[in-house]
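Enquirer: One predicted model, sequence on top.
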Amino acid sequence: MTIDFKFHQLECLVAVADHGSLRQASIYLGRSAAAVSKSLRELEEVAGVALLDRRERWGQKFGQVGKWNGRDLSWS
């Protein structure tokens, strides 16, 4: 199976992981929160899975696919 993703989509995912929220990731990337959210939704659509749980009021949590052994992935 090949997933046709774009670099900026992964860049957005990593920024959310590093900064803990879509808003902070958008500030870091110099993009609007709407643009970052759109990139993440496109990545989720291509991958066929939900990578983030958007029900969180403050910050983003990784969905079940974005976890390893029940813990959020971290790139630090």
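Expert: Perfect, thanks for sending it. Here the structure is a predicted model, which is why all the values come from computation and not from measurement.
Enquirer: Every contact and neighbour count from this point should use C-alpha atoms.
Expert: Noted.
Enquirer: So for the lengthiest helix in the chain, what gets flagged as buried?
Expert: In the chain, taking DSSP state H as the definition, the longest helix is helix 33-47. Using 16 or more other C-alpha atoms under 10 Å as the test for burial, helix 33-47 gives 33, 36-37, 39-41, 43-44.
Enquirer: Out of those, which two are the most distant from each other?
Expert: A33 and E44 (16.4 Å; C-alpha to C-alpha).
Enquirer: Turn the buried residues of helix 33-47 into TSV, including distance to K67.
Expert: Converted to TSV, the buried residues of helix 33-47 look like this (distance: C-alpha to C-alpha, whole Å):
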residue	distance to K67
A33	23
V36	20
S37	19
S39	20
L40	16
R41	18
L43	16
E44	15
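Enquirer: Use this one as the comparison:
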Amino acid sequence: MITYAIIIERAEDGGYGAWCPDLPGCVALGDTEAEAIAEMREAIAFHLEGLREEGLPIPHPSTVAATTVTTDAA
């Protein structure tokens, strides 16, 4: 089992986008954060399947931790 970090961003239209720093081009969209995560899980599986079919290496996750930081508004 491999664990990849994903980034989830809120879109201007109110939806959510997600992407994986370790898998360039692997992205997903959803109307909610939970939907974006679910779609991203499927996108990662599809992406890795494509790499395997092409005989390409599966990238090892480089992200070891993720967090958010809160600061005073500028």
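Expert: Sure, I can see it. Note that the structure is predicted; figures quoted are calculated from it, not measured.
Enquirer: overall similarity of the pair, as a TM-score.
Expert: For these two chains in superposition, a TM-score of 0.34 is obtained (TM-score structural alignment, normalised by the length of structure 2); 39 aligned residues with a C-alpha RMSD of 3.2 Å.
Enquirer: Closest one of the buried residues of helix 33-47 of structure 1 to S26 of structure 1?
Expert: A33 (5.1 Å).
Enquirer: Surely that closest one is in contact with A15?
Expert: No: with contact defined as C-alpha atoms under 8 Å, A33 of structure 1 does not reach A15; the gap is 11.8 Å.
Enquirer: Common neighbours of these two, please.
Expert: By C-alpha atoms under 8 Å, 6 or more residues apart in numbering, A33 of structure 1 and A15 have these common neighbours: 25-26.
Enquirer: What's the separation between F7 of structure 1 and R71 of structure 1?
Expert: Relative to R71 of structure 1, F7 of structure 1 is positioned 24 Å away (C-alpha to C-alpha, to the nearest Å).
Enquirer: And the helices in structure 1?
Expert: Per DSSP H, structure 1 carries helices over the ranges 7-19, 22-29, 33-47.
Enquirer: How about the contacts made by the closest residue to E42 of structure 1 other than its chain neighbours?
Expert: Nearest in space to E42 of structure 1, with sequence neighbours left out and distances taken as C-alpha to C-alpha, 6 or more residues apart in numbering, is Q9 at 7.6 Å. Residues in contact with Q9 of structure 1, defined by C-alpha under 8 Å, 6+ apart, are 36, 39-40, 42-43.
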